[in-house]
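In: Below: sequence and its predicted model.
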Amino acid sequence: MALAQRLDLRQAQTLVMTPQLQQAIKLLQLSNIELSDFVDREIEQNPLLERDSGPSDGGSDPVVNGEAAGGLDGPGGAEPGSSLADSFNGRDDGPAPPPSDGRTRDTVELTSSDTMGASSESPLDTDFENVYSDDRFSDGSDGGNEVYGSYNERGGRSGFEDDDSNLEATLTGQISLRDHLTEQLKIDLPEHGDQLIGLALIDMLDEAGWLTGFDAAALAEQLGCDAERVERVLAACQRFDPPGIFARSLKECLGIQLREKNRLDPAMQALLDNLELLAARNLPAIMKVCGVDAEDVADMVSDIRKLNPKPALLFDHTPAQLVTPDILMRANPGGGWLIDLNPDTLPRVLVNQRYFARISDVARNKADKDYLSEKFQSANWLVKSLHQRATTILKVASEIIRQQDAFFIHGVSHLKPLILRDIAEAIGMHESTVSRVTTNKFMATQRGVFELKYFFTSAIQGADGQAAHSAEAVRHRIKAMIDAEKAEDVLSDDKLVDILRAEGIDIARRTVAKYREAMKIPSSVQRRRAKMSRM
């Protein structure tokens, strides 16, 4: 066979992940806090980007969401009404109409319901297809229940109360556990060497206030002292406030507190030595071990319940970080639901096109011009990606609300089984895109704040072989039946299976046991003992 060179033409389709597309996909899965940090870093690195802190004073002529808000002065600027972001979808629609009051619109306003764009502006997906042209849906299954999707107008909450107060600003300073123990250490152990050992013990405390895995010999070797001295300092520290601090186990923690209350008698010590019997609520075995009757056991258990097994939690209060929802939902007075994207989680990012024109006019060498062009294109891409991220979140959330309409009306018992593929097929997006949208995104509803992932649950087959039930709804039903049971009629796992099957839910006993254990509900034997002990 002869060897020869030849030139062939071949046609193939490939998906090219450009850096801009990778950035857009990355933004989609960020939480609102991560997104704010990302935007701050971009603003630091890009001189053409800035945050909008209020109405424009006319000193600049920025590009918002990739659309020019006004013309440019000087030969170095772009043509009026054009921007690099317009090439993102291969179009040139001209500038967005300015507001009637002459101020510059920001990211939130240009993504409002009346400026979301026509069908050519698709929400973010891996192939940038699947048009989203209307924010209004109608579900015929519930008599025309409607979902409206929109962004809030600038500065408003679209019906939600606007409260700018900062809860964290009202918190008062509190003394830490370390400071509290150090003050007692200086008073009770005046010797400097003992104080050094005490400080080492304080540093070894875990979040509960215990010395988990404590080894006196190892600490003595580390500090260059005798193990007996470490034990002596530890015994002194165990008398500190709060009671139970510096304990090495639950038994020792409870014993320290009972000794403080003068309740550590031989019967109580026997109970502490057999805490596993108390956990199992084995009343006959406890009576036998402690040598007391049922009334004394009830008094002993009552004393133990008043103790604090984690004394350190009384200090070092960390304010709970409140979840800021990305989506705000409320009932529509005319029927259906109203859904808005939270303006507090939407970065107000501006691209200062006039500044770009001014510095482009003075740039002389090619390196400077290339740098400015790169930063201008990067800024427009970022703002365009933010716009598409918001559009995609709104579309996915609207479809979730439409499919889980019964949940919002009747509660968790009517939660439908739902998977990512169901939403992806309904809105014409890729399943991976829906997964990114629902990661670390929260929605505020009239039933509370839920992560979007909450609405996706596996299905449990119905007894008729057709209807399916949400696993979350089944768990809720199991908990409701257990909460309503009486001491003389405690429901076993087998009994729960029979009741659920009678209600049309085909479920195995091991599945009921798995759901019960996941909700930290004791077995029927333990529940019966607990209920009988309260009688």
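Out: Good, I have the coordinates.

In: Please make it C-alpha for all contacts and neighbour counts, starting now.
Out: Noted.

In: buried residues in the top helix by length along the chain?
Out: Determined from DSSP state H, the single longest helix within the chain is helix 366-403. The neighbour-count check on helix 366-403 (16 or more other C-alpha atoms under 10 Å) flags 369, 372, 375-403 as buried.

In: need the strands for the stretch 101-250 of the chain, in chain order.
Out: For the stretch 101-250 of the chain, the strands defined by DSSP state E, counting those that start in this stretch occupy 136-139, 145-151.

In: and here's the other structure:
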Amino acid sequence: MALSAKLQLRQSQSLVMTPQLMQSIKLLQLTHVELERFVDEEIERNPLLERVDPQEDAATDQVHKSREEEIRTDDWYQPDGSATSETMSAQLDTSLENVFPDDPGAAPRLGPDLAAQWKSAGSGGGGDSDGFDLEDIAAARLTLRDHVSEQIAFAFANAASRLIAHELADGLDDAGYFRGDGADIVERLGAQPREVEAVLATCRTFDPPGLFARDLADCLGLQLARANRLDPAMRTLLAHLDLLARRDFQALKRLCGVDEEDLLDMLAEIRTLDPRPGTAFSVGAIDTIVADVEVKPAGDGSWAVELNPETLPRVLVDQIYFAQVSSQTKNAGERDFLAECLQNANWLTRSLDQRAKTILKVASEIVRQQDAFLLHGVRHLRPLNLRTVADAIGMHESTVSRVTSNKYMLTPRGVFELRYFFTASIASAAGGDAHSSEAVRDRIRQMIEEEASEDVLSDDAIVDRLKGEGVDIARRTVAKYREGMNIPSSVQRRREKRAMSSVGSR
């Protein structure tokens, strides 16, 4: 067969991911913190981008509009609009549950008179707000290291002992446990092992009790020893905290050699101790959740869905600066650079505007789908998936997935991640509408909270009750939901409720 060259015409379709399209997709899934960082980087790279304070928004737009009418530009200069959005933010307080009471204390506060003096000094005694505001300055809290250092200064007169103590203090974690290596300190400082152990023994007497403990049992033991309550029975109990976690009270009574009454006294005393004495001095930053969308009742009985401007940065294209510079630019390279900057700036503002509209569109459909939840609570949360929302608003499922990632909605019932409203469907036993898995979880939680010590519900009993309420659910699903909510089994709950009822009746 002879080889020959020939021309063929073919027609095909392909999707080309341009850098601008990739940028728009990326912006959809960014959190507001990541978005702010991204915009700051773009503003640093692009001289035609500027950030506008929302309070100056109207005035800035008017100035730009009036000045643009006075400037003559080249034919290839095409002004473009900018993104706007609206309204409200929220903060979600979170708390940490623990089997032990947790009272880390409050940050020190200045009195009103002293605060007023600071504010007056910061503003130079004048009425303007150019000076600093006391509310903008976080009160310095006493750290765990500072607290320990103060006690070291009084506990050790010898400079070498103080140096060893400070090295030991460097080995404390946030809970106040000693995680360092004594042998390493001996090697680095050239000290004697018995000297390091003696300094550590003194440090273990510091306040609050429990500092420099090796583990939880040691921490509780230090606190009990300080109260002169570390008897042999209590030592045995601390050595078997795993049995306490499993609520195996029969085994504990046998090992400790005590009756039920004494064991209940010991458990009540254990609950008064602090398993993390160092957390009272924690200075870690508290992560706050800022809602991207706010939902509130409208006057006509529907829901008003609005965007939070704090999560959508206000960015404008400085078209005036571009016109001024381009009119004086003669070099072709500089002219091309300005053209590229203008194109990128316009694309960014359009992408931010499109991102805001997409978030609002998805959030509005979620509100429409979950109207019953907003009115009546979690029991009325409907089963919902990404495809349902995507089909309703004419978008791709992957777009909805990106929009709902790490975005939050402020509702009259609290702040929820948008993903919260997408739950699996559980069939109805009566053949009616399906039930949301989150609503079923809430019903299981309520059943367990209302159970009495003499009538603790097993997983099978919960299944029977749910089926009586029209929920067709398997036992293994109930067990999975219960374990996901960190709820112990019926055997463990029965032991704990009986113990608590015995303590309460005394």
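Out: Done, it's in. If you're wondering where the values come from, they're calculated on a predicted model, not measured in any experiment.

In: if we can go back for a sec, between the strands of the stretch 101-250 of structure 1, which gets nearest to Ala357 of structure 1?
Out: With C-alpha to C-alpha as the measure, strand 145-151 is the member of the strands of the stretch 101-250 of structure 1 nearest Ala357 of structure 1 (31.1 Å).

In: aligned partner of Arg355 of structure 2 in structure 1?
Out: Aligned counterpart of Arg355 of structure 2 in structure 1: Arg389 (TM-score structural alignment).

In: And for Gln492 of structure 2?
Out: Match for Gln492 of structure 2 (TM-score structural alignment): Gln526.

In: Quick check: its match touching Arg281?
Out: Yes - counting by C-alpha atoms under 8 Å, Arg281 is a contact partner of Gln526 of structure 1 at 6.3 Å.

In: Who has more neighbours out of these two?
Out: Arg281 (20 against 16; other C-alpha atoms under 10 Å).

In: Now for the more buried one: which residues touch it?
Out: Neighbouring residues of Arg281 of structure 1 by C-alpha atoms under 8 Å, 6 or more residues apart in numbering: Gln526, Arg529, Ala530.

In: ok, now with 6 Å
Out: Residues counted as contacts of Arg281 of structure 1 (C-alpha atoms under 6 Å, 6 or more residues apart in numbering) are Arg529.

In: Quick check: the gap between it and Leu372 of structure 1.
Out: 73 Å (C-alpha to C-alpha, to the nearest Å).

In: Skipping adjacent residues, who's closest to the match of Arg355 of structure 2 in space?
Out: Excluding the flanking residues, the one nearest Arg389 of structure 1 by C-alpha to C-alpha, 6 or more residues apart in numbering is Leu28, at 5.5 Å.

In: number of nearby residues for that neighbour?
Out: Around Leu28 of structure 1 there are 25 other residues, counting by other C-alpha under 10 Å.

In: And the residue nearest the centre of structure 2, how far from Leu27 of structure 2?
Out: By C-alpha atoms, centre = their mean, structure 2 has its centre lying nearest to Asp287, at 5.5 Å. For Asp287 of structure 2, the distance to Leu27 of structure 2 (C-alpha to C-alpha) stands at 22 Å.

In: Equivalent analysis for Arg314 of structure 2, please.
Out: Taken as C-alpha to C-alpha, the span from Arg314 of structure 2 to Leu27 of structure 2 is 14 Å.

In: Wait, a helix at the match of Gln492 of structure 2?
Out: Yes - looking at Gln526 of structure 1 with DSSP: H, G, I helix; E, B strand; the rest coil, it is inside a helix.

In: Can you get me a residue count around Asn158 of structure 2?
Out: There are 9 residues near Asn158 of structure 2, going by other C-alpha under 10 Å.

In: now for Pro243 of structure 1: what does it line up with in structure 2?
Out: In structure 2, Pro243 of structure 1 lands on Pro209 (TM-score structural alignment).

In: try Ser470 of structure 1
Out: In structure 2, the residue paired with Ser470 of structure 1 according to TM-score structural alignment is Ser436.

In: residues in contact with its match?
Out: Leu381, Arg382, Pro383, Thr423, Ala424, Ser425.

In: quick one on the thing from earlier: any idea what the residue nearest to the centre of structure 2 aligns with in structure 1?
Out: The pairwise alignment with structure 1 assigns Asp287 of structure 2 to Gln321, based on TM-score structural alignment.

In: what do you get for Ser327 of structure 2?
Out: Match for Ser327 of structure 2 (TM-score structural alignment): Asp361.
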